[in-house]
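Visitor: Sequence plus predicted model, see below.
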Amino acid sequence: MGGMSTPDDTEFSVGQSAEILGVTVRTLHHWDAMGLVRPSGRTYAGYRRYSHSDLQRAQHALIYRETGMSLAQIGELLDSGTPVAEHLQRQRDLLAERLEGLHHMIAAIDQILGHEMNDETTPLTVAEKAEILGSSWSPDYDAEAAERWGETKEWELSQQRQASLTKKDWRRVKTELEELEARLAEAMRRGVAPGSPEANELAEAHRANISQWFDVSHAQQVLIARGYVADPSFRAHYDERAEGLAAWLKAVIDANAAAHRVNPEAARWQ
């Protein structure tokens, strides 16, 4: 964001304003349309003209955006009548809080790297996960899954396989899953239809990825995929990759199962 030392009665075109603020013209058009930052003036031809105070409001919006606030929240705050000095103090406090969080995450990553560089072959213990990852992971997650599936042979097998993994193995697991999810999102964006050869191949790749923990049948894959749309956390995970990905993936898995003579509506865990 550039500085503004011009008189208050100076007006700027939308292009000049975008250059001063370090944003695109499209951003200013969007902010105008939603009422976040509206130009005070217009030329006879209808072109936007921004005043010094308009740009000041835009600068405050940019700072608040850096703190992670939504544009709707920023608009409400800027319209509240809060004095500029209070805005600046609030912005400083929010940025300082975010900076503290970033320092914590950097320290966590450094600690994880230290563990992996010192010993690539030793499995990560529960205590190490809790210490390194903090609030982003909890033993309660494993406890909840154990309560639901702990009596099944699949759970026992998955726990045995996970226990044998080293830190290097976990990095591979994470990379492979991210690559698969990226392939799924890209295929959905291209309009790949459930039931098509490419979609069926992706469904099999998905089944193979899960089968590293236990042998997953097509019926079991269908039941697992139901959770992708029924469970808010699963749905949010996939839809963060691409909007609608959870529902699309379920449709792809159902169609592939049907091609293998499994009725998705009547699937049972066998």
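Guide: Everything's here; your move.
Visitor: C-alpha from now on. contacts and neighbour counts both.
Guide: Noted.
Visitor: Hmm, Leu245 is touching Phe234, no?
Guide: No - using CA atoms under 8 Å, Leu245 makes no contact with Phe234, being 10.6 Å away.
Visitor: if you count what's nearby, which of these two comes out ahead?
Guide: Leu245 (25 against 16; other CA atoms under 10 Å).
Visitor: which residues touch that one?
Guide: When contacts are counted by CA atoms under 8 Å, 6 or more residues apart in numbering, Leu245 touches Leu184, Ala185, Met188, Tyr238, Asp239.
Visitor: before we go on, here's another structure to hold up against the first:
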Amino acid sequence: MTRDGLPVGETAAQLGLTVRTLHHWDEIGLARPAARSAAGYRLYTDADLERLRRIVVYRELGLDLEAIRAVLDEPGDDVSAQLRVQRAQLAQRIDQLRELDDDLGRMIEAQKHGVLLSPDEQRAVFGPDWNTDWPAEARDAHGSSPQWQQAAERSASRGAEDWAAVTSTLAGVEAELGAAMAAGIRPEEATAAALVERHREALSAFYPVSRQMHVHLGHMYVADERFTAHYDRVRPGLATWLCEAIEASARAHGIDPDTAEWA
């Protein structure tokens, strides 16, 4: 150190701070240098450096600048009080970080597995015909798609009861679709169109389903024997009827089912 003190640049370097930080602390009266050079530049004495080191310690502990000012400038009993407050705030933050860590862990697992239920829970929620390999197949086929990411984000916050509610809603709509078909409602009728819209909304519990995407799903219901079997168990021929109803609804909204894109 020089006889009168260290200049601001050397002080900042010694403490791992920036010159701008020291200027700010000077301006707010938190750490003002005790001396000035003949040219008017800041000079930090040994006492100034000791105060700055204490400021750095308390800042690393998470105290804000006003709390640090109180710790340094008020009687000793107030220091303990300030530190107890800071410790309580830190404990709260630790709890929040643990919750965040748990949430991130579930998100990672959901991105990997799709459904965060055990095989037995999956069969209990989705029914005895559910194949527990299907989520893995879907991940392999669509794991890089936005829809998989969206579905995983939703899955991360769902337990068995949440999935049961989603499944119950979709099953209720499917039953109404079967009843409409049995009642002789044609796919192009308004009643069918309303049910198609409710079906799309129920599917959107997994990921947002646009009308164009719904067309593609309708085609899959008749092209994939597993989906055909599912809908035809509700009502024989329902897969084809639903596909036709989805196409009719798409046309009513200006969408050509033959050229609809997955978007």
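Guide: Perfect, I can see it now. Since the model is a prediction, treat every value here as computed from it, not as a measurement.
Visitor: Superposed, what's their TM-score?
Guide: After superposition, the two chains reach a TM-score (TM-score structural alignment, normalised by the length of structure 2) of 0.52; 148 aligned residues with a CA RMSD of 2.5 Å.
Visitor: Tyr238 of structure 1: neighbouring residues, count only.
Guide: Tyr238 of structure 1 has 21 nearby residues by other CA under 10 Å.
Visitor: try Asp140 of structure 1
Guide: Neighbours of Asp140 of structure 1 (other CA under 10 Å): 9.
Visitor: And the one 10 residues further on, by the same measure?
Guide: Burial measure for Gly150 of structure 1: 14 neighbouring residues, criterion other CA under 10 Å.
Visitor: Trace it over to structure 2, please.
Guide: Residue correspondence to structure 2 (TM-score structural alignment): Gly150 of structure 1 is matched to Gly143.
Visitor: can you pull the contacts of that match?
Guide: Gln111, Gln149.
Visitor: Kindly report the same for Phe234 of structure 1.
Guide: Gly227, Tyr228, Ala246.
Visitor: Confirm the first one sits in a helix?
Guide: Put plainly, it is Gly227 of structure 1. Yes - assignment of Gly227 of structure 1 by DSSP: H, G, I helix; E, B strand; the rest coil places it within a helix.
Visitor: any idea what Asp78 of structure 2 aligns with in structure 1?
Guide: Counting by TM-score structural alignment, Asp78 of structure 2 has no partner.
Visitor: Secondary structure of Asp78 of structure 2: a strand, I assume?
Guide: No - counting by three-state DSSP, Asp78 of structure 2 is not part of a strand but helix.
Visitor: Quick one: neighbours of it, just the number.
Guide: 14.
Visitor: That one reaches Val71, doesn't it?
Guide: Yes - at 6.7 Å, Asp78 of structure 2 and Val71 qualify as touching, with contact defined as CA under 8 Å.
Visitor: for the contacts of Leu245 of structure 1, which one is nearest Leu124 of structure 1?
Guide: Closest approach to Leu124 of structure 1 among the contacts of Leu245 of structure 1 (CA to CA): Tyr238, at 26.2 Å.
Visitor: ok, that closest one to Asn209 of structure 1 distance?
Guide: According to CA to CA, to the nearest Å, Tyr238 of structure 1 stands 16 Å off from Asn209 of structure 1.
Visitor: next one: His29 of structure 1
Guide: For His29 of structure 1, the distance to Asn209 of structure 1 - CA to CA - is 44 Å.
Visitor: just Glu128 of structure 1 next, same as before
Guide: Counting by CA to CA, the gap from Glu128 of structure 1 to Asn209 of structure 1 is 26 Å.
Visitor: residue contacts, the residue most central in space within structure 2?
Guide: Centroid check for structure 2 by CA atoms, centre = their mean gives Glu153 as the closest residue, at 6.2 Å. Applying CA under 8 Å, 6+ apart, we find Glu153 of structure 2 in contact with Met107, Ala110, Gln111.
Visitor: That one matches what in structure 1?
Guide: With TM-score structural alignment as the criterion, Glu153 of structure 2 matches Gln160.
Visitor: Over to Glu197 of structure 2?
Guide: In structure 1, Glu197 of structure 2 lands on Glu204 (TM-score structural alignment).
Visitor: Then Ala180 of structure 2?
Guide: Checking TM-score structural alignment: Ala180 of structure 2 goes with Ala187.
Visitor: what helix or strand is that match on?
Guide: helix 167-189 (DSSP states H and E).
Visitor: ok so, going back, please type out the PyMOL selection for whichever of the contacts of Phe234 of structure 1 turn out to be buried.
Guide: Buried residues within those, by 16 or more other CA atoms under 10 Å, are selected in PyMOL with:
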select buried, resi 228+246
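Visitor: Redo the contacts of Phe234 of structure 1 as CSV? Include distance to Glu179 of structure 1.
Guide: Converted to CSV, the contacts of Phe234 of structure 1 look like this (distance: CA to CA, whole Å):
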residue, distance to Glu179 of structure 1
Gly227, 21
Tyr228, 18
Ala246, 16
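Visitor: Sounds good, over and out.
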